[in-house]
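**Q** 3D model of this:
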Amino acid sequence: MSAVPATILFDGVCNLCNGFVQFVIRHDARGQFRFAPLQSEAARALLDAHGQPLTPALTDPDSVVLLDQGRIYTHSAAVLRIAAGLSGGWRWLALGRVLPAFLRDALYRWVARNRYRWFGRQETCLLPTPELQARFLA
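**A** Predicted coordinates for the structure are as follows:
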């Protein structure tokens, strides 16, 4: 097990993505995940450190990104891996890995393409409360 906490990079101006982060926080009983908006310098530095520079595709992100134990997970693989680390019955969602990745990712991309229209968009990235500040990277 890596000493570095798993880090979730998310679209900081997407209401769906911010809701997902809040959901993870509520169900991450062990506090194992930390967070950074993809638009932040912290995300850029983490991706560079993992050999994945912030590309134009990630500048207008269509995926949540999970950095865990030196590996990068995107799209449905990231969401399912995050679900596996949650408390309660949510970890059962990880069983979705039995579905072929092309099907899971097609559904993921369809939601990602429509997320601003369905859920809206913020002008600025999520600002964590003082209690959660330690779990967010600057």
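**Q** rest of the way, CA atoms for contacts and neighbours
**A** Noted.
**Q** for the closest residue in space to residue 137 that isn't next to it in sequence, what are its contacts?
**A** Closest residue to residue 137 apart from its sequence neighbours, by Cα to Cα, 6 or more residues apart in numbering: residue 36 at 5.3 Å. Residue 36 is in contact with 7, 8, 9, 10, 12, 42, 43, 136, 137, 138, counting by Cα atoms under 8 Å, 6 or more residues apart in numbering.
**Q** and for comparison, fold this next one:
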Amino acid sequence: MGPTVTEPWPDDDVILYDGVCLFCSHWIRFIAARDHGRFRFTAIQSDYGARLACHVGIDPADPDTNAVIHGGLAHVKSDGALTALSLLPGWRWVRVLLSLPKALRDPVYNLFAKNRYRIFGRSDVCMMPDAALRARVIG
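**A** Here you go, the predicted model:
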């Protein structure tokens, strides 16, 4: 489970996501419903999210992955998704999937990411979280 960037980010347990991607918005709600308040979230379209994206090497204008900051380090693509899942209560078993080579995991992730708008759709604006989730969003 190697991080992508070795420069620490000052905030921990933050998930960067594409706020106009309908799948990504559902992903954030899925995590938030299960994480007992562990994570905070930021859309790549926000000022904070764009700065974080640039820090970890993601183009804010054309995001092809999410990022999970854990332990101060960025995890992207399949590492990010599996890291977030493995930190949820009852989902620790997902860590086993991190032992699979990235060369196998990331092409599957990339295929999904490339087609996410076509399959799930996109919104013209970022999702509006409910009050509980809004308190965990970094803008």
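**Q** Any chance you could compute the TM-score here?
**A** With the length set by TM-score structural alignment, normalised by the length of structure 1, the two chains reach a TM-score of 0.85; 130 aligned residues with a Cα RMSD of 1.8 Å.
**Q** coming back round to it: filter the contacts of residue 36 of structure 1 down to the buried ones, PyMOL style.
**A** For the buried members of the contacts of residue 36 of structure 1, the matching PyMOL selection, counting by 16 or more other Cα atoms under 10 Å, is:
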select buried, resi 7+8+9+10+12+42+43+136
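**Q** quick check: longest helix of structure 1.
**A** The helix that spans the most residues within structure 1, counting by DSSP state H, is helix 101-119.
**Q** Using neighbour counts, pick out the buried residues of that one.
**A** Buried residues in helix 101-119 of structure 1, counted by 16+ other Cα under 10 Å: 104, 105, 108, 109, 112, 115, 116.
**Q** which outside residues touch it?
**A** 14, 15, 16, 62, 63, 75, 76, 77.
**Q** So residue 16 of structure 2: helix, strand or coil?
**A** strand (DSSP: H, G, I helix; E, B strand; the rest coil).
**Q** Could you turn the buried ones of the contacts of helix 101-119 of structure 1 into a PyMOL selection?
**A** Buried residues within the contacts of helix 101-119 of structure 1, by 16+ other Cα under 10 Å, are selected in PyMOL with:
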select buried, resi 14+15+16+62+63+75+76+77
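**Q** From the contacts of helix 101-119 of structure 1, pick the one nearest residue 56 of structure 1.
**A** residue 62 (11.1 Å; Cα to Cα).
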